[in-house]
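**Q** let me see the structure of the following:
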Amino acid sequence: MKRALFASAALAALVPMPGHAGDKPATLDEVIVTAPRMEAPMVIETDPRNPRSPVPPADGAGYLKNIPGFNVVRQGSVDGDPVLRGQGGSRLDILLDGTPLLGGCPHRMDPPTSYIFPDSFDRLTVLKGPQSVVHGGGALGSVLIERQPPGFKDWGVKANASALYGSFDRNDEMVDLAAGASRGFLRMIGTHSSGGDYKDGNGSSLHSDYWRHSGTALLGWTPDPDTLIQVGIDRSQGQAAMPGKMMDATQLDREGLSVLVSKENITPVLAKVKAQAYHNYVDHIMDIYSLRYNWGGMATMNAATQVDHLMEGVKTAVELTPNDATRLTFGVDYNHDDHSSRSQSLAAYRAGTGLDATPRSRDISFDTWSGYGEAAHDLSATQRLAAGYRLTHVEATRHNSYPNLNDTRLLNTGFGRYEHDLPVLGVPATLFANLGHVERAPDYWERNKTTTVTTFNLNTEKTEQADVGALFRQGPWRGAGTLFYAYTSDYILVASGTAKTIDAARFGGEAELEYRFLPSWSVEGTLAYTHGDNLSEDRPLAQTPPLEGSVAVKYDDGAWLGGLHLRAVSRQDRIDQGWGNIMSTDMTQHSKGFAVLSANIGWRPLEALTLTGGVDNIFDQTYAEHISRTGIWTGGDLSQYNDNVRVNEPGRTFWMRGSVKF
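**A** Sure, this is the predicted structure:
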């Protein structure tokens, strides 16, 4: 078995699920109610185009929220910031078709997931913990959002389209058309999403209207089945009102260009060679006047700020198979990161002087070189090993200080994992243990807290993390669980205008269980918990999410489907007032627990057509997530824009969705 890094195939062969009359073909859309399943150790893979309940926001973060261990910092209807086990920002890698993507806003108004339109992608994969060095070296988790080549064998056309409509003027459409033959293809994808101000359970309207659209073109040449040369072009635009911010995101523009060359099955030993060059650029404007009318008392603020972020680089990788039991991957990456900004004062705005009158000013740039090696080896038919090491050189330069500040780091990252298929209490299962070491240099948001050496030269963050867990599948039962412990020296905490380093410890885990009690009926449950401590100051670790669980009952006979979903979150009183991570440092209040019930129903009149609908937050609960942007304001009456404590989640929401593919 060459592809031994993931154990799902071995587990399926060891404990196959029995067929049921109600089992649906793999080509049919599954309505994901509780969460996507963990099918391999610490790996979750899902189709972002499958309908979900509760219906997610129209950005990438909303799709991650359904996965145990994830939370999302709500900032409005869209542009949520994802957090895995309490870790976000540069502690969580987000890769778009293999290329890194970052936002531009120094206040995280545009996290990378705000530029991701899930319906335009084919696969979303989450790697929990430091268990691979292929995708990066400084993160404690990775999110891979990818498109796959259409795979034509003869001349043909493939199409996929969906539309969603719901409460608060929610309106989403996606069209994906591909045409080609065995020698190549052209794929065009277009998306649109918009929504109005939503209401929370109290009936209060939150300043949260938005619109977004994107276009993608993929041109591929496949001279033989093992060769792919692909050029991809992305363009997206949008704007969003922000109830938990002092400004609104009046421009959210992104352009992307990627050139990929891949060759497989070159020799019995040389399995694959891959090279990719990419260009990602985001251009973001925030202001106080375009989308809100009450901005009196803001005399000390800028009227508008424009920031842009350029990310360009090259990635190369080689896969070797010296024997049937071993796969080796080696690669070299380079990335250039450049950030600039300009602002318009309130006086200039009132005088009619536009934002374009001010030249852009570079603030911080990064140049990152890295090389890595990763190996997966089958010890036997039931035992596997995986290990990897990445060496990274990071050079950061601050351009808006005098003299310029320079900082160079050499970072080491590595992991080792052991997997074993064996019976546990008579049930066939896969057990695994993973140990990782991660070193992370301070990122743009942490270095940019001040223009001084103090935050620019923060210490390197170093984490040792252990993950252990199990997966099993037998008869109508399926389950998975992971426990982790992480110790971090020089953990970076930020506050308004400053940052510091501490020693921190976190532990917790996630669990999921499914039981199919009738051919078309199943019940699913999930649980996630993270506990964090600031060891240096004997305090709770700031912005650690509370205990969370969910349970769902699902029905699917191939033609009709439906489900009920209950999500429950406990209160969180372990806070560190004034401190946090880069997502939100002003969120200092204790949070209340809540429980939310949602329901969905669907119909497949044809194999290619799926119609679904539902109601989320059936009892119109008023609640907010623990890690959420605050709406606290000190410069005037902006009560119509926020709830003065946290950005509440939407109240009762009705929705319907249709999708067709051929």
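**Q** please make it C-alpha for all contacts and neighbour counts, starting now.
**A** Fine.
**Q** so which residues of the protein form helices?
**A** In chain order, the chain shows helices spanning 8-14, 60-64, 346-350, 444-447, 453-456, with DSSP state H as the criterion.
**Q** tell me which of those helices is the most buried.
**A** Among the helices of the chain, judged by mean count of other CA atoms under 10 Å, the one packed with the most neighbours on average is helix 60-64 (a mean of 26).
**Q** packing partners of that helix?
**A** Helices and strands touching helix 60-64, by 3 or more CA pairs under 8 Å, 6 or more residues apart in numbering; DSSP states H and E, are strand 70-73, strand 81-84.
**Q** dump the ones you listed to TSV, plus mean neighbour count and distance to Ile266.
**A** Putting these into TSV (neighbours: other CA atoms under 10 Å; distance: least, CA to CA, whole Å) gives the following:
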stretch	mean neighbour count	distance to Ile266
strand 70-73	24	40
strand 81-84	26	38
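**Q** and Val553, which of those strands is closest to it?
**A** Among the helices and strands packed on helix 60-64, the nearest to Val553 by CA to CA is strand 70-73 (21.4 Å).
**Q** show residues contacting the closest one.
**A** The set of residues that contact strand 70-73 without belonging to it, under CA atoms under 8 Å, 6 or more residues apart in numbering, is 61-62, 64-65, 80-86, 545, 583, 625, 627-629.
**Q** in JSON lines, list the helices and strands packed on helix 60-64 along with distance to Gly508.
**A** Converted to JSON lines, the helices and strands packed on helix 60-64 look like this (distance: least, CA to CA, whole Å):
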{"stretch": "strand 70-73", "distance to Gly508": "13"}
{"stretch": "strand 81-84", "distance to Gly508": "12"}
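**Q** look up how far Phe366 lies from Gly373.
**A** 23 Å (CA to CA, to the nearest Å).
**Q** repeat that for Ala387.
**A** Look at Ala387 and Phe366: by CA to CA, they are 28 Å apart.
**Q** second input sequence below; structure requested for side-by-side comparison:
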Amino acid sequence: MKRALGISLVVSTFLMAETGILETITVEGETFSKEVKDISGEELKSADLAEALSRQSSSITLIRGSGIANDIILRGQKRDNINILIDESKVYGGCPNRMDPAITHINADNIENVKIVEGPYDVEHFGTLSGLVVAETKTPSKEPSGEVNLGIGSYGYKKASASASGGNEYIRALFSASTEESDQYKDGNGDNFSDQINNAIAQGMGVAGNRYSKSDLEAYEKKTFMGKIFINPVENQEIRLGYTLNRSDNVLYPSRTMDADRDDSDIYTLGYSFYDLGTYSKELSLETYKSKVEHPMSTKNRVAGAMMYMTAKMDTEMEGAKLKNVVNLGGGELTYGIDVSKRNWDGESYMTTVATGASTTPTLSNTIPDVDTTNKAFFAHYEKNIDRFNIQMGTRYDDTTIKAHRAGQSLVQRYENDYDALSANAILTYKATDNVDYFIGLGKASRVPDARELYHPANSTAILDQVTNYEADLGFKTHYDGFGVKGKVFYSSLEDYIYYNADAKKYVNIDATIYGAELDAYYDISDTLTLNYGMSYLKGQKDEPLAGQSDKDLADIVPLRAVTSVTYHTGDHALKTEMVAAKRWSDVDSENGEQALSGYAVFNVKYNYKVTKHFDVTLGVDNLFDKTYATSNTYKDLTLLSYSGSDDTVMLINEPGRYLYANLRYTF
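**A** As a prediction, this is how the structure comes out:
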């Protein structure tokens, strides 16, 4: 079965390609970007944007940590190696162990489209090393409109959301709110989170104190709100005000040693744009934002916390501004501007006695030591069409200071680091015919270490260089009536790549290489039947093994993965069947905690019926055959439940088993 699955994936790779709907993948001016449309309308299972994207793009893989609040890998990259934005604002998670990654603070209910840029082809935003994910939220409309969604699913899942928008030519507003909750899901073996921990401990991973104190704890509760007001004081000006709130409570993370008491985030945005100002400005815009995240995590739900439990409270704040001007120049379009930002990351830990509620004095020496990351940058981008050629060039200069305001960390050797970097890229697209495009891209981009990599006392010395990505991409796109294919290969040379050495228990700089291929296709079999297919393949290697090790395999390099779907659509009915499949994950960095994962093929079905003009119902089944499988590996840059002996096995968390869901939607 495993061999047959691998062969079918390889063969299908050379026949067709990619997940989602290829019609949404654009080339003109955005050669290396994909656009996943109508997230809020299509992804009704939950508000987890990470899970939604892993179903819509074969190059994105889910990192499972819980029933919600999961992370992503994009073409073998995660954490700060990929940039996550909500519109033009940036939010970071507070947890050093990625229990609240940036993408979890963006609610899928509020997302209209998601733009995915693969590679170092973005110069407007700080930290785009190997990819950019921009969640574009809904915008207010002039006409009164809105919708109400009610959803239920397996394992006690309940969800309700509503939004309303309207205005006139001078002012428009949109308000959206949602609430959802779920019990612990069960995997294909029928085990919930508590059972999975118990099974792992029985096999020597973790200790008895890591067990949950109750087997039926709720997995999470989540509430969100988004408000936007757009004002047009005169015809060529627009003011944009926005606020996004996320409140997640009691989020269980079974493979970690703690759970999140809450994940609270607030994002404030203000934008002002001037249009058609004359020869020297086609558009002049100012974007400002501030985001704040509070993330206390504790052991109070574990057996070890029955009498006294530990809490680690992590806070992070981000504020930034970008001034950008667009002007016509030399038959093309020049975009240039300045970008500034500052992030603070701080933490404390303390113990609480259950009987009295009394807490000890906060301990500061074993957390992030009040670190500021301050960035100032200039960027420019130029695009021009010459006959059948589209030429794009971009550059960015960054000046970054990272300073820890608390000394006394056990391994840290210095408390201030300064970095500067010059990034650049060039993209050439050739339109061979009206139906065929060829493109090539060359890019260089850097990103600085974050506060955990530099200053966390358990695994940092503060002696790290910034990582630089030198990348080349080559591809083509064909598009005909009812049929389209897009293929791409890439090669990424990572200099001073920041990597976790499990033997030394610290982050180090290494040189590494990642290369791969992607293929995307759609085919309208008939007026009512559409086939979509997606594939991604990656290979990653360290140039040299880490000190004291022999394995050259790079962590987080997801194996050959494909997503195939067939959609039947006629009148008011739509039926989509989908297969998500991956080869066995055998090329792993075992010396740094990864383990081989079995290949899998999972089948999902979704049916939508438009009952009336304003009312529709969606029914779905994920993992139709109740398969037990895992997508997330165990690279030791995360602290997971593990056995401390020579076996050194780390707990895997399985994906949900058969999951049924229903959604009722009313629009006006």
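**Q** nearest to Leu518 of structure 1, out of the helices and strands packed on helix 60-64 of structure 1?
**A** Evaluated with CA to CA, these place strand 70-73 nearest to Leu518 of structure 1, the distance being 30.3 Å.
**Q** so the closest one corresponds to what in structure 2?
**A** Under TM-score structural alignment, the counterpart of strand 70-73 of structure 1 in structure 2 spans residues 60-63.
**Q** check the mean deviation of that stretch from structure 1.
**A** With mean CA distance after the TM-score superposition for structure 1, stretch 60-63 of structure 2 departs from structure 1 by a mean of 1.0 Å once superposed.
**Q** from the chain's centroid, how far away is that stretch?
**A** Chain-centre distance of stretch 60-63 of structure 2: 8 Å, with CA atoms, centre = their mean, to the nearest Å.
**Q** how about the counterpart of Ala58 of structure 1 in structure 2: what's its closest non-neighbour residue?
**A** Using TM-score structural alignment as the criterion, the counterpart of Ala58 of structure 1 in structure 2 is Ala47. If the residues on either side of it in the chain are set aside, Ala47 of structure 2 comes closest to Ala108, at 4.7 Å by CA to CA, 6 or more residues apart in numbering.
**Q** tally of neighbours for that neighbour?
**A** For Ala108 of structure 2, the tally of surrounding residues (other CA atoms under 10 Å) stands at 29.
**Q** that one corresponds to which position in structure 1?
**A** Using TM-score structural alignment, Ala108 of structure 2 sits opposite Pro118 in structure 1.
**Q** tell me if I'm right that its match and Gly60 touch.
**A** Yes. At 5.8 Å, Pro118 of structure 1 and Gly60 qualify as touching, with contact defined as CA atoms under 8 Å.
**Q** picking that back up, which one of the helices and strands packed on helix 60-64 of structure 1 lies closest to Gln344 of structure 1?
**A** Ranking the helices and strands packed on helix 60-64 of structure 1 by proximity to Gln344 of structure 1 (CA to CA) places strand 81-84 first, at 26.4 Å.
**Q** hmm, back to that, show me what contacts the match of Ala108 of structure 2?
**A** When contacts are counted by CA under 8 Å, 6+ apart, Pro118 of structure 1 is found next to Pro48, Arg49, Ala58, Asp59, Gly60, Tyr63.
**Q** again, but for Ser182 of structure 2
**A** Neighbour list for Ser182 of structure 2: Gly67, Tyr155, Gly156, Tyr157, Lys158, Glu218, Ala219, Tyr220, Glu221 [criterion: CA under 8 Å, 6+ apart].
**Q** what do we get in structure 1 for the third one?
**A** Following TM-score structural alignment, the counterpart assigned to Gly156 of structure 2 within structure 1 is Asp169.
**Q** setting aside sequence neighbours, what's the nearest residue to that match?
**A** Gly195 (4.9 Å).
**Q** roughly how far does the one you found sit from Asn171 of structure 1?
**A** For Gly195 of structure 1, the distance to Asn171 of structure 1 (CA to CA) stands at 6 Å.
**Q** what's the residue nearest to Asp169 of structure 1 aligned with over in structure 2?
**A** The equivalent of Gly195 of structure 1 in structure 2 is Ser182 (alignment by TM-score structural alignment).
**Q** for Tyr157 of structure 2, see how far away its match is.
**A** As judged by CA to CA, Ser182 of structure 2 and Tyr157 of structure 2 stand 4 Å apart.
**Q** what residue in structure 1 is paired with Tyr659 of structure 2?
**A** Using TM-score structural alignment, the partner of Tyr659 of structure 2 in structure 1 is Thr653.
**Q** how many other residues sit next to its match?
**A** Counted with other CA under 10 Å, residues neighbouring Thr653 of structure 1 total 21.
**Q** same question, Lys444 of structure 2
**A** Other residues close to Lys444 of structure 2 by other CA under 10 Å number 25.
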